[in-house]
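Trainee: Coordinates for the following, if possible.
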Amino acid sequence: METVPPEDPAGRPAAATLEFAGEYHRLEPGRTFTVGREGDLELDDNLFLHRHFLRVEHVSGLWWLANVGSRLSATVTDSEGRVQAWLAPGARLPLVFRATTVVFSAGPTTYELTVHADEPAFREVPRPAAEEGLSTIGAVPLTESQKLLIVALAEPVLRRDGTGMSELPTSAKAAERLGWTLTRFNRKLDNVCDKLDRLGVPGMRGGVRQFATNRRARLVEHAIAARLVTRDDLALLDAPPAGSTDHAPAGEEENE
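Mentor: Reported below is the predicted structural model:
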């Protein structure tokens, strides 16, 4: 990547656009834009969502995204899922890419919005394609059943066309979708969350009272942002059961 000035040729600060559920909101320097139950973008009446959760503003030549809530966090990534950050309450970060995706959950609902910069502060510099099998940055080895589990949880988000909001299924509904027992589903969920926790993905662990609910939402957030699953993977839900082909990657055991 290379740095480019975030201004147009006339020297005026560049504007940006926030996209959500097919609607586009123009962001203008000098004006703060808020997202939440109330604000410039009123998402819905979800009581799990803060009245004011996210704030977008232009400061010192850059667009910034700030988490002004007290409990919820958001996953922020570039359009290709190569750079990812977890925006905790009180934190802020610059929106330097041409398209920045923001994914977050409030209760059982997952939201996705995108901020498009007219003049991004960073521009991609094409790199030679890596030789097959040598590119491992960001790769997470998943068994077939682990990937199926993530697809089943993320199905409403993956089937959604563009940005917007989706109700995530309960563990019981996702297990039924896969034809698994709830016990097997929960064991697989434990395995996936443990694996991502070991890899340093935040939010895979939590308090006793909130762990079961929050980890599903956080798992979907990370999987969508990091492109662990895509719309193409929805075909896996209609494929015949893998049966005995559910093998863990080399050096990894999975309890059934």
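Trainee: contacts, neighbours, all on C-alpha from now
Mentor: Fine.
Trainee: residues near Thr32, how many?
Mentor: 12 (other CA atoms under 10 Å).
Trainee: Excluding residues flanking it in the chain, which one is nearest it?
Mentor: Excluding the flanking residues, the one nearest Thr32 by CA to CA, 6 or more residues apart in numbering is Glu57, at 4.8 Å.
Trainee: helix, strand or coil for the one you found?
Mentor: strand (DSSP: H, G, I helix; E, B strand; the rest coil).
Trainee: OK, contacts around it?
Mentor: Glu57 is in contact with 29-33, 63-65, counting by CA atoms under 8 Å, 6 or more residues apart in numbering.
Trainee: again with Thr109
Mentor: Per CA under 8 Å, 6+ apart, neighbours of Thr109: 165-168.
Trainee: hmm, try it at 6 Å
Mentor: 166-168 (CA atoms under 6 Å, 6 or more residues apart in numbering).
Trainee: List only those of those flagged as buried.
Mentor: 166-168 (16 or more other CA atoms under 10 Å).
Trainee: ok, these vs Cys193, which is closest?
Mentor: Taking CA to CA as the measure, Cys193 sits nearest to Leu168 out of the buried ones among the contacts of Thr109, at 16.7 Å.
Trainee: Could you also give me the structure for this next sequence, so I can compare it with the first?
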Amino acid sequence: MRPLRIEFCGEWYTVEEGAPFGIGREADLVIDENPYLHRVFLTLRAEYGLWWLDNVGQLLSATVSDATGSVQAWLAPGARLPIVFQTMHVMFSAGSTAYDFTVHAEDDFYNTSLTAETSTAGTTIMPVSLTPSQRLLVLALAEQVLVQPAGRATVPSSAEAAERLGWSMTTFNRKLDNVCEKLDKIGVDGLRGGRGKLATNRRARLVEYAVATRLVSADELPLLDRAREESEEARAAEA
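Mentor: This is a model prediction of the structure:
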């Protein structure tokens, strides 16, 4: 089998057959000294004629997608996934920090194409639709990841994201609930914590899903400044 190559923060790592290649806080690929990150979180290994990505951690999960974002999977603790794409993106969060790296395979694998189609009017038809305010919320949470898409970025707190948009915390939390419930209904894992409750780390999981599936893009970030200006103008008018 041909070796894999990993791209992380502008650096390249080669994975050969043999012993598992670890990824984590103290591993072959050191992601960060973040205490919320497992010493070894993920491993890459060759087995049964395939390369596999294993989640050997106990708490953290990872979001895996192909190069187009049209295929996406949630890799929970103890789960493993065969690598069948030439380019595979991996995203995960530890505490308030989001990380991502790319796995490049030289073997001939399957090609994927975007499931979203473009109409004659130029409008993209996505698998899930967001209202304008819901899109703003996701953009505010994913802003740092979209600005620096390779490596590490901070996922803002709810208070920081609400301030970025000029919203009250009540408005932000209500809209966050709505977005998470909408995605949970279409089968997105990790947004509910059981017994009908929303997961405590739902902001990070929402960012992972939105970026991995191209639900939002860096091209839309100017909408945030516009929304902030409109909120300030509305408050000034009320005063």
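Trainee: Could I get the TM-score for this pair?
Mentor: The TM-score (TM-score structural alignment, normalised by the length of the second structure) is 0.88; 228 aligned residues with a CA RMSD of 2.5 Å.
Trainee: still on that earlier bit, now that we have the contacts of Glu57 of the first structure, which one has the most neighbours?
Mentor: Going by other CA under 10 Å, Trp63 tops these with 25 neighbours.
Trainee: got the contact list for the helix or strand where it lies?
Mentor: Per DSSP states H and E, Trp63 of the first structure falls inside strand 62-67. Defining contact as CA under 6 Å, 6+ apart, one finds that strand 62-67 of the first structure is touched by 53-57, 89-95.
Trainee: ok, 7 Å please
Mentor: 6, 53-58, 87-95 (CA atoms under 7 Å, 6 or more residues apart in numbering).
Trainee: what about burial for these, which qualify?
Mentor: Buried among the contacts of strand 62-67 of the first structure by 16+ other CA under 10 Å: 6, 53-58, 87-89, 92-93, 95.
Trainee: tell me which residues of stretch 194-204 of the first structure are tucked away?
Mentor: 195-196, 201-204.
Trainee: Mind picking the one among these that's closest to Val151 of the first structure?
Mentor: Leu196 (15.7 Å).
Trainee: For that closest one, which three-state class applies?
Mentor: helix.
Trainee: and it, what pairs with it in the second structure?
Mentor: Counting by TM-score structural alignment, Leu196 of the first structure corresponds to Leu183 in the second structure.
Trainee: Let me see the ranges of the strands in the stretch 151-256 of the first structure.
Mentor: Using DSSP state E, counting those that start in this stretch, the strands assigned to the stretch 151-256 of the first structure run over residues 164-167.
Trainee: quick revisit: Provide the aligned range in the second structure for the strand holding Trp63 of the first structure.
Mentor: Matched against the second structure by TM-score structural alignment, strand 62-67 of the first structure falls on residues 50-55.
Trainee: Now the matching stretch on the first structure. Mean distance?
Mentor: Compared with the first structure after the fit, stretch 50-55 of the second structure shows a mean deviation of 0.7 Å (mean CA distance after the TM-score superposition for the first structure).
Trainee: just how off-centre is that stretch within its chain?
Mentor: 19 Å (CA atoms, centre = their mean, to the nearest Å).
Trainee: Ok, stretch 139-154 of the first structure next?
Mentor: Chain-centre distance of stretch 139-154 of the first structure: 15 Å, with CA atoms, centre = their mean.
Trainee: ok, and for it, which residues are buried?
Mentor: 141-154.
Trainee: Check stretch 166-177 of the second structure too.
Mentor: 166-167, 172-173, 175-176.
Trainee: which stretches of the first structure form helices?
Mentor: Counting by DSSP state H, the first structure has helices at residues 144-159, 171-178, 182-198, 211-225.
Trainee: of all the ones you listed, which lies closest to Thr101 of the first structure?
Mentor: helix 211-225 (7.6 Å).
Trainee: For the closest one, give me the average deviation versus the second structure.
Mentor: Looks like 1.3 Å for helix 211-225 of the first structure (mean CA distance after the TM-score superposition for the first structure).
Trainee: just stretch 188-197 of the first structure next, same as before
Mentor: Mean deviation for stretch 188-197 of the first structure: 0.4 Å (mean CA distance after the TM-score superposition for the first structure).
Trainee: which residues touch the equivalent of Thr170 of the first structure over in the second structure?
Mentor: Residue pairing (TM-score structural alignment): Thr170 of the first structure is matched to Ser157 of the second structure. By CA under 7 Å, 6+ apart, the contact list for Ser157 of the second structure is empty.
Trainee: Over to Ser73 of the first structure?
Mentor: By CA under 7 Å, 6+ apart, the contact list for Ser73 of the first structure reads 86-89, 104.
Trainee: want to try JSON lines for these, with distance to Val229 of the first structure as columns?
Mentor: JSON lines is the format used below for the contacts of Ser73 of the first structure (distance: CA to CA, whole Å):
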{"residue": "Trp86", "distance to Val229 of the first structure": "19"}
{"residue": "Leu87", "distance to Val229 of the first structure": "21"}
{"residue": "Ala88", "distance to Val229 of the first structure": "24"}
{"residue": "Pro89", "distance to Val229 of the first structure": "27"}
{"residue": "Phe104", "distance to Val229 of the first structure": "17"}
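Trainee: In strands, which of those appear?
Mentor: 86-87, 104 (DSSP state E).
Trainee: Out of those, which is nearest to Pro126 of the first structure?
Mentor: Nearest member of those to Pro126 of the first structure, counting by CA to CA, is Trp86, at 26.2 Å.
Trainee: Would you check how far apart that closest one and Leu234 of the first structure are?
Mentor: 26 Å (CA to CA, to the nearest Å).
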